[in-house]
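Asker: Structural data only, the sequence is not supplied:
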């Protein structure tokens, strides 16, 4: 069993302020696959202090140097690509092919897009007699979910690094292993001390400490509406900037002139991908009343083509849901 008991703060792997551990459960086996430390406000304070100190110099780094840093991160990421995919499969049950082709791939995609945008981004421009200058916000606190762990981490972290911000990251305690590898990647790539900091923990402990911290200038949260409300309330007293993506699945509306076979099949398979654990999964399909029976037959055939099983087995297209809590919630909704 892998042990990830240290936090990455100020360019070093450090012990938590207070020893407290949590088993990471492999949902395919329902057995522990790793052990992490659960952080506290003291750990967040230490990480924020490091990020605040690093901001003074990192925010002044040239665009060319930030491009070079992101390029180096991409290079090291590619060398650890297989490990990242395996970690995502192990921690949240994504089928191996999905983890390889999509979950881990999104890290590279976000880095690549960020680099391309940064090359031509106008941080300063003239508007008449006014100079408009865009400056980094400061210390950013990022709280990320378990369903697309690397995607949600990198879509926050890469732009922050590009802008000249420093970071304190709390990944989901359900799926923290890919984030641990990412911290190792940043260390190997030469990210300056204090620019990126990783503190594992839960929402009530580390999440609330990040949201309410007076020296964090912006918090970005992806997750449930319930937790999002708590983040917004905790952030309000310090008037920090708050960015939230609280998900929510949308209806899939199929009109009369659509190719019914293609639309229904694509809709059903879109739901099944990632075990339905995507905020864009089109879980409510609306079809013309006159085509209901035909659509039902197509949907049944599409659902029967899905192969449920061990996420590491050849041909599996749907693995387990992330944990017992989610499983029970799904069963209750079905009933």
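Answerer: That came in fine, so what should we check first? For clarity, every value in this text was computed on a predicted model and none was experimentally measured.
Asker: For the rest of this, base every contact and every neighbour count on C-alpha atoms.
Answerer: OK.
Asker: thought residue 254 was touching residue 289?
Answerer: No: look at residue 254 against residue 289 with Cα atoms under 8 Å: they stay out of range, at 10.8 Å.
Asker: For these two, indicate the residue with more neighbours.
Answerer: In terms of neighbours (other Cα atoms under 10 Å), residue 254 is the more surrounded of residue 254 and residue 289; the figures are 17 against 9.
Asker: Skip the chain neighbours and tell me the closest residue to the more buried one.
Answerer: Setting aside the residues directly before and after it, residue 254 is nearest to residue 287 in space (Cα to Cα, 6 or more residues apart in numbering), at 5.1 Å.
Asker: For the nearest residue to residue 245 once chain neighbours are set aside, give me its contacts.
Answerer: Closest residue in space to residue 245, ignoring its immediate chain neighbours: residue 222 at 4.8 Å, by Cα to Cα, 6+ apart. Residues near residue 222 by Cα atoms under 8 Å, 6 or more residues apart in numbering: 143, 144, 145, 152, 228, 244, 245, 246, 247.
Asker: Please name the residues that touch the residue nearest to residue 254.
Answerer: 253, 254, 255, 256, 295.
Asker: The third one: which element?
Answerer: Meaning residue 255. Assessed by DSSP states H and E, residue 255 sits outside every helix and strand.
Asker: Residue 130: neighbour count?
Answerer: Using other Cα under 10 Å, residue 130 is surrounded by 8 other residues.
Asker: Tell me where the stretch 101-250 of the chain has helices.
Answerer: 105-120, 149-163, 177-189, 208-212, 225-236 (DSSP state H, counting those that start in this stretch).
Asker: For residue 72, find the nearest of those helices.
Answerer: Nearest of the helices of the stretch 101-250 of the chain to residue 72, taken as Cα to Cα: helix 177-189 at 5.7 Å.
Asker: So which bits of the closest one are buried?
Answerer: Buried residues in helix 177-189, defined by neighbour count with 16 or more other Cα atoms under 10 Å: 177, 178, 179, 180, 181, 182, 183, 184, 185, 186, 187, 189.
Asker: and if you look at stretch 129-146?
Answerer: Quick answer for stretch 129-146 (16+ other Cα under 10 Å): 136, 137, 138, 139, 140, 141, 142, 143, 144, 145, 146.
Asker: start to end distance for that stretch?
Answerer: Stretch 129-146 has an end-to-end distance of 48 Å (Cα to Cα, to the nearest Å).
Asker: Relative to the whole chain's centre, how far out is that stretch?
Answerer: Mean C-alpha position of stretch 129-146 versus that of the full chain (Cα atoms, centre = their mean, to the nearest Å) differs by 18 Å.
Asker: What about residue 19, how many residues nearby?
Answerer: 11.
Asker: what's the answer for the one 4 residues further on, then?
Answerer: For residue 23, the number of neighbouring residues by other Cα under 10 Å comes to 17.
Asker: so how far is residue 165 from the residue positioned nearest the centre of the chain?
Answerer: Nearest to the geometric centre of the chain sits residue 152, at 2.3 Å (Cα atoms, centre = their mean). Residue 152 sits 17 Å away from residue 165, going by Cα to Cα.
Asker: Second structure follows, compare the two:
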């Protein structure tokens, strides 16, 4: 079994503790690699390296930073299949999805931020003042396991484009993909210390990063409960913090919608990545008058999803990431039945001897006050909820502590008007994806800040006003 190292100051080095975290393939329940269990000493080394790197990187022009990022994009294209294979092994994402959804967009995202770095207005002159945007200096990125490359690129690329140096702590559940990102940084010729990779446990390394006084900004993606704690620690020393957290996204199907298209789009979205997607549509709000018709459509479509070995190109849904995730989703399914929901597709999980597989589940007769409709399950579970009026549908959609994503199906003009009334950071009309360049982030308990867009550059920059005498 391969034992990997940390990447600090442009060098591959052993962890201070000498201890390791073992990474499991959830499809086979086999350990496939080990990464260092970093400690506070490793974080201190990474901070020192980042401070040294910043004295070089901060003076790179936007064009020079862009050149490094363009080379990184080339690396992603050359190694796309290998990176996708790693995602399949450590996450269990089916091979068909791993390349298409997890990796294929990385090169394009990198070029997007390279172009921003090249063209960004770092300094503009106004009447009576000069407005400057300057990097924070050292940024910490704490990323989740469910999209192990995409969640790194969404944080690290704008941070680097803005001129910051970064300490990256990937999830201990799926840290191997982060090594591809780091090798890309190395091959692209970024100065030493610009990116530092520190693997470890969230409650140890993550807390040290959040509390470190020399780290000026922190970006975190994960559960709302974990984000709340990270944010509390970061704010204890007034650290800038962005949080991309949980969701319980609702799609409203209007009376005049294409029901078959709506069901297909929602089930595909809900079950993608085995339901382990923070912005997945997990509440489907349907007209009460169309309940039976839409249930039949949902049952028929659910039968078409193939669950199994993620290495099989015909498989749509692989395993959940871990035993803990499996147990959690299984308990939610049981809870749904206990609270009176009707399971119209799927079954109660009965064991995970050969991998953490769960058949996709659809509940009907769900009330919005049920646990399965309120809490983020993070598995392939959809709740169907009926409504009698459009006002009621909007109220149900907004009756959530989350506000990450949403959807509306129906005539476009009417759907957009409904979208304007939804309390959520993103609303997709008639199955539209989240298009490139569109800001991604949530309302309420779903987080603070925006990613994947031009505006995300501002998240990683300080704003300075240089006041000058007014003319005349």
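Answerer: Yes, it's here. Since the model is a prediction, treat every value here as computed from it, not as a measurement.
Asker: Give me whichever of the helices of the stretch 101-250 of structure 1 is most buried.
Answerer: Among those, helix 208-212 has the highest mean neighbour count (mean count of other Cα atoms under 10 Å), at a mean of 25.
Asker: Which elements pack onto that one?
Answerer: On a contact count with 3 or more Cα pairs under 8 Å, 6 or more residues apart in numbering; DSSP states H and E, helix 208-212 of structure 1 meets helix 41-58, helix 225-236.
Asker: in the first one, what counts as buried?
Answerer: Of the residues in helix 41-58 of structure 1, those with enough neighbours to count as buried (16+ other Cα under 10 Å) are 41, 43-55, 58.
Asker: Relative to structure 2, which residues correspond to that helix?
Answerer: Residues 40-57 of structure 2 are where helix 41-58 of structure 1 lands when matched by TM-score structural alignment.
Asker: with structure 1 superposed, average distance for that stretch?
Answerer: In this overlay with structure 1, the average offset of stretch 40-57 of structure 2 from its partner residues is 0.9 Å by mean Cα distance after the TM-score superposition for structure 1.
Asker: residues making contact with that stretch?
Answerer: Identification of contacts with stretch 40-57 of structure 2 by Cα under 8 Å, 6+ apart yields 8-9, 15-16, 137-138, 163-167, 191-198, 204-205, 208-209, 214-215.
Asker: Emit the ChimeraX select command for whichever of those residues are buried.
Answerer: Remark: buried members of the contacts of stretch 40-57 of structure 2, expressed as a ChimeraX selection using 16+ other Cα under 10 Å:
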select :8,9,15,16,137,138,163,164,165,166,167,191,192,193,194,195,196,197,198,205,208,209,214,215
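Asker: Report how many residues lie close to residue 190 of structure 1.
Answerer: 12.
Asker: From residue 32 of structure 1, how far off is it?
Answerer: For residue 190 of structure 1, the distance to residue 32 of structure 1 (Cα to Cα) stands at 32 Å.
Asker: cool, residue 269 of structure 1 as well?
Answerer: 30 Å.
Asker: try residue 160 of structure 1
Answerer: On the measure of Cα to Cα, residue 160 of structure 1 and residue 32 of structure 1 end up 33 Å apart.
Asker: what's the answer for residue 11 of structure 1, then?
Answerer: 28 Å.
Asker: of the two, who's got more company?
Answerer: residue 11 (21 against 16).
Asker: wait, residue 71 of structure 1 sits on residue 116?
Answerer: No: taking Cα under 8 Å as the definition, residue 71 of structure 1 is not a contact partner of residue 116, at 10.4 Å.
Asker: dump the residue contacts of residue 250 of structure 2.
Answerer: Taking Cα under 8 Å, 6+ apart as the test, what residue 250 of structure 2 contacts is 281, 282, 283, 284, 285, 397, 405, 406, 407.
Asker: what does residue 201 of structure 1 align to in structure 2?
Answerer: With TM-score structural alignment as the criterion, residue 201 of structure 1 pairs with residue 200.
Asker: Any figure for the gap between its match and residue 9 of structure 2?
Answerer: According to Cα to Cα, residue 200 of structure 2 and residue 9 of structure 2 sit 18 Å apart.
Asker: try residue 322 of structure 2
Answerer: Taken as Cα to Cα, the span from residue 322 of structure 2 to residue 9 of structure 2 is 33 Å.
Asker: Tell me which stretches of the stretch 251-400 of structure 2 form strands.
Answerer: 281-287, 342-345, 361-364, 381-387 (DSSP state E, counting those that start in this stretch).
Asker: Which one of those lies nearest to residue 465 of structure 2?
Answerer: For residue 465 of structure 2, the closest of the strands of the stretch 251-400 of structure 2 is strand 281-287, at 42.2 Å, according to Cα to Cα.
Asker: Give me the mean deviation of the closest one from structure 1.
Answerer: Mean for strand 281-287 of structure 2 is 0.6 Å (mean Cα distance after the TM-score superposition for structure 1).
Asker: In that strand, which residues are buried?
Answerer: Within strand 281-287 of structure 2, the residues that count as buried by 16+ other Cα under 10 Å are 281, 282, 283, 284, 285, 286, 287.
Asker: Touching, the fourth one and residue 384? I think so.
Answerer: Yes: the criterion here is Cα under 8 Å, and residue 284 of structure 2 meets it with residue 384 at 4.8 Å.
Asker: Now do residue 304 of structure 2 against residue 216 of structure 2, distance only.
Answerer: 49 Å.
Asker: Give me the more crowded residue out of the two.
Answerer: residue 216 (23 against 9).
Asker: check contacts around that one.
Answerer: Residue 216 of structure 2 neighbours (Cα under 8 Å, 6+ apart): 136, 137, 138, 139, 239, 240.
Asker: go on, residue 237 of structure 2?
Answerer: Contacts of residue 237 of structure 2 (Cα under 8 Å, 6+ apart): 211, 213.
Asker: can you count the residues close to residue 256 of structure 2?
Answerer: The burial count for residue 256 of structure 2: 11, using other Cα under 10 Å.
Asker: how near is it to residue 263 of structure 2?
Answerer: For residue 256 of structure 2, the distance to residue 263 of structure 2 equals 14 Å [Cα to Cα].
Asker: go on, residue 109 of structure 2?
Answerer: 30 Å.
Asker: same check, this time on residue 150 of structure 2
Answerer: Noted for residue 150 of structure 2: a distance of 26 Å to residue 263 of structure 2, by Cα to Cα.
Asker: which residues does the nearest residue to residue 37 of structure 1 once chain neighbours are set aside contact?
Answerer: Excluding its sequence neighbours, the residue lying closest to residue 37 of structure 1 (Cα to Cα, 6+ apart) is residue 21, at 4.3 Å. Contacts for residue 21 of structure 1 were tallied using Cα under 8 Å, 6+ apart; they are 5, 35, 36, 37, 38.
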